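K.L.:
starting from these lines, generate the structure:
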Amino acid sequence: MLDADHPVHRLSPDAQSAWGSTLFATLPPPLTASLLQRAVEVTLTPREVFYPGAHHAETPLCAVVVDGLLRFYLTSSDGRAMTVRYAGHGQLVGVRRIAMGLVPASCPPPEETAINGEALQASRILTLPATVLAAAARSNATLSGALAREVAVQAVHDRELIAANVFRPIRERVARHLINLATREGPDLVVHASHQEIADAIGSVREVVSRAMVRFRAEGLVDRRRRRLVLTNPARLHAAAIDGRDCQTAV
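P.N.:
This next block holds a predicted model:
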């Protein structure tokens, strides 16, 4: 039980909820206090790149996602991008760099590919002192084991997302991305993304995405209203995201 003066109580209710969903929730109170003493809630604007590929050359960013949705992606030499991970409420970002730093010098980890991170919608993250976390992990077997499990789980999810973006039908890939991007605006679920941005995110091209969007609109799944893309039938769109085998469009 945390006392009333513990730093966790100074967090916003949403940040407390997000923190409680992470591996940090079970750490000893003194350790969580040392992390939270220097934790900062940061607000991200839509499409803000908060994790540039070169960032990892300096002090790594470690954070808990409080709300919103983040996307991490690789960029090719010709400017195309492929999404490798999404992160939402209660998920951790940056822990891989912490875990890689725990590898003994006699067995250095492979060089990490530069990954960019952006906010797909207005989001908040709770940044943590990476140096404090790394030092604690070196001396606390429970924490280092938890970090290792977190990295393993993230790797599995990332692999599944990449496989879906490469091998699944275009209908399913577009539908999945629309659902991930959707935000509530009054009574509507709205997506603020161009066809090119959607194509970049799922590893396709704009023309193919445009054809899929025409079909979605003809089926009553999406519509254009006041320059906004509105998801008019989220349930059916979700079904398409789970199983898009009826679509024969080629990438």
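
K.L.:
switch to C-alpha atoms for all contacts and neighbour counts from now on
P.N.:
OK.

K.L.:
so which residues of this structure form strands?
P.N.:
40-44, 49-51, 62-67, 70-75, 81-87, 92-93, 116-119, 123-128, 183-185, 188-191, 222-225, 228-231 (DSSP state E).

K.L.:
can you add mean neighbour count and give those back as JSON lines?
P.N.:
Shown next, in JSON lines, are the strands of the chain (neighbours: other Cα atoms under 10 Å):
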{"stretch": "strand 40-44", "mean neighbour count": "16"}
{"stretch": "strand 49-51", "mean neighbour count": "17"}
{"stretch": "strand 62-67", "mean neighbour count": "25"}
{"stretch": "strand 70-75", "mean neighbour count": "22"}
{"stretch": "strand 81-87", "mean neighbour count": "21"}
{"stretch": "strand 92-93", "mean neighbour count": "24"}
{"stretch": "strand 116-119", "mean neighbour count": "22"}
{"stretch": "strand 123-128", "mean neighbour count": "23"}
{"stretch": "strand 183-185", "mean neighbour count": "13"}
{"stretch": "strand 188-191", "mean neighbour count": "20"}
{"stretch": "strand 222-225", "mean neighbour count": "16"}
{"stretch": "strand 228-231", "mean neighbour count": "20"}
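
K.L.:
the structure of the following sequence is requested for comparison with the preceding one:
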Amino acid sequence: MNRHATGISAASLEAWSKSFLSGQEPEIRDTLLADSRVVTYPAGTLICRGDEDYRVALIHRGRIRSKITSWDGREVTTRYATVGHITALPAMLTNGAPASLEAVTFCEVSVLNPNTFRRLMRANADLCYQVAVYLANSTYETVAYLEDNLFGSVQQRLSRHLLEMATPTVKGLLVQTDQTDLAHAIGSVREVVARALKKLSDTGAIRRDRRQIWIEDPGLLQSFASTNLRSHRQHDSRSRPEARDD
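P.N.:
Model (predicted):
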């Protein structure tokens, strides 16, 4: 693996350049990354279970799902993270969080040292501000997922999840999973998900092949996933003729 002059991997530097911290001073970047370790996780791996077992990880490649699991095993997705995202910042600041992290696809990350991160934040106001903005944006994303889970239909939740999980390949957008995993991910049951998948397949939005789901029409699938009432209201207002004073 290629190394930076400070011993930092090229993959870590590339991921950092895509993160919300890319504009920070090189000294902060080098201090954090030099005190990190590169780890890989196969698809489906439970990275951490939440509470005090958390991972502050800068994602080099792959997609990670943050989820909350109920006492009876049901799961709710709170957000997804991909290249350049940094996981578990709330847990780092509060010494634990209820969400677990799972590798949706094969992932490579730099696991950052939370003690080093906290020390740098205490000494740098601009770093603190950027983390605060990032946490605010993350909160909005989480609220959007909760909106889906509370008010969205199974088809809406399933469509959004498929779009989030999709990996680009030479043959198109591919989701490698099964109905049971999908049901767990959106807080439903296998039989209901099977019916929703059939409806999506009948419309031509997706094509199923055992554990593979190919997204044939991303735009159509996105229309099924949309639960943003503001977007719908804006669309309705654009589609109506403008009022005239005459």
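
K.L.:
which one of the strands of the first structure lies nearest to R171 of the first structure?
P.N.:
Nearest to R171 of the first structure among the strands of the first structure is strand 222-225 (13.1 Å), distances taken as Cα to Cα.

K.L.:
helices and strands around the closest one, which ones?
P.N.:
When contacts are defined as 3 or more Cα pairs under 8 Å, 6 or more residues apart in numbering; DSSP states H and E, strand 222-225 of the first structure sits against helix 206-218, strand 228-231.

K.L.:
which ones are touching the nearest residue to A54 of the first structure once chain neighbours are set aside?
P.N.:
Among residues not flanking A54 of the first structure along the chain, A114 sits closest, at 6.6 Å (Cα to Cα, 6 or more residues apart in numbering). Residues in contact with A114 of the first structure (Cα atoms under 8 Å, 6 or more residues apart in numbering) are G53, A54, H56, L74.

K.L.:
which two in the residues you listed are spaced the farthest apart?
P.N.:
H56 and L74 (14.0 Å).

K.L.:
re the thing from before, how about the residue nearest to A54 of the first structure, what's its match in the second structure?
P.N.:
Matched to the second structure by TM-score structural alignment, A114 of the first structure sits across from P98.

K.L.:
from R61 of the second structure, how far out is its match?
P.N.:
Note on P98 of the second structure: its distance to R61 of the second structure, by Cα to Cα, to the nearest Å, is 24 Å.

K.L.:
G7 of the second structure too?
P.N.:
20 Å.

K.L.:
same check on Y140 of the second structure?
P.N.:
24 Å.

K.L.:
distance from the longest helix seen in the first structure to the second structure after superposition?
P.N.:
The helix that spans the most residues within the first structure, counting by DSSP state H, is helix 141-167. With mean Cα distance after the TM-score superposition for the first structure, helix 141-167 of the first structure departs from the second structure by a mean of 1.5 Å once superposed.

K.L.:
nearest the middle, which residue of the second structure would you pick?
P.N.:
Nearest residue to the geometric centre of the second structure (Cα atoms, centre = their mean): Y80, 1.1 Å.

K.L.:
quick one, what contacts that one?
P.N.:
Contacts of Y80 of the second structure by Cα under 8 Å, 6+ apart are R63, I64, R65, S66, E164.

K.L.:
corresponding residue for the second one in the first structure?
P.N.:
Aligned against the first structure by TM-score structural alignment, I64 of the second structure finds its counterpart in L70.

K.L.:
wait, isn't that match in contact with G90?
P.N.:
No - the pair L70 of the first structure and G90 does not pass the contact test of Cα atoms under 8 Å, sitting 11.8 Å apart.

K.L.:
so what corresponds to A18 of the first structure in the second structure?
P.N.:
So A18 of the first structure corresponds to A15, using TM-score structural alignment.

K.L.:
show me what contacts that match?
P.N.:
Going by Cα under 8 Å, 6+ apart, A15 of the second structure touches L58, I59, H60, V83, G84.

K.L.:
got it, and Q121 of the first structure?
P.N.:
T45, P46, R47, G68, L69, L70, L181, T183.
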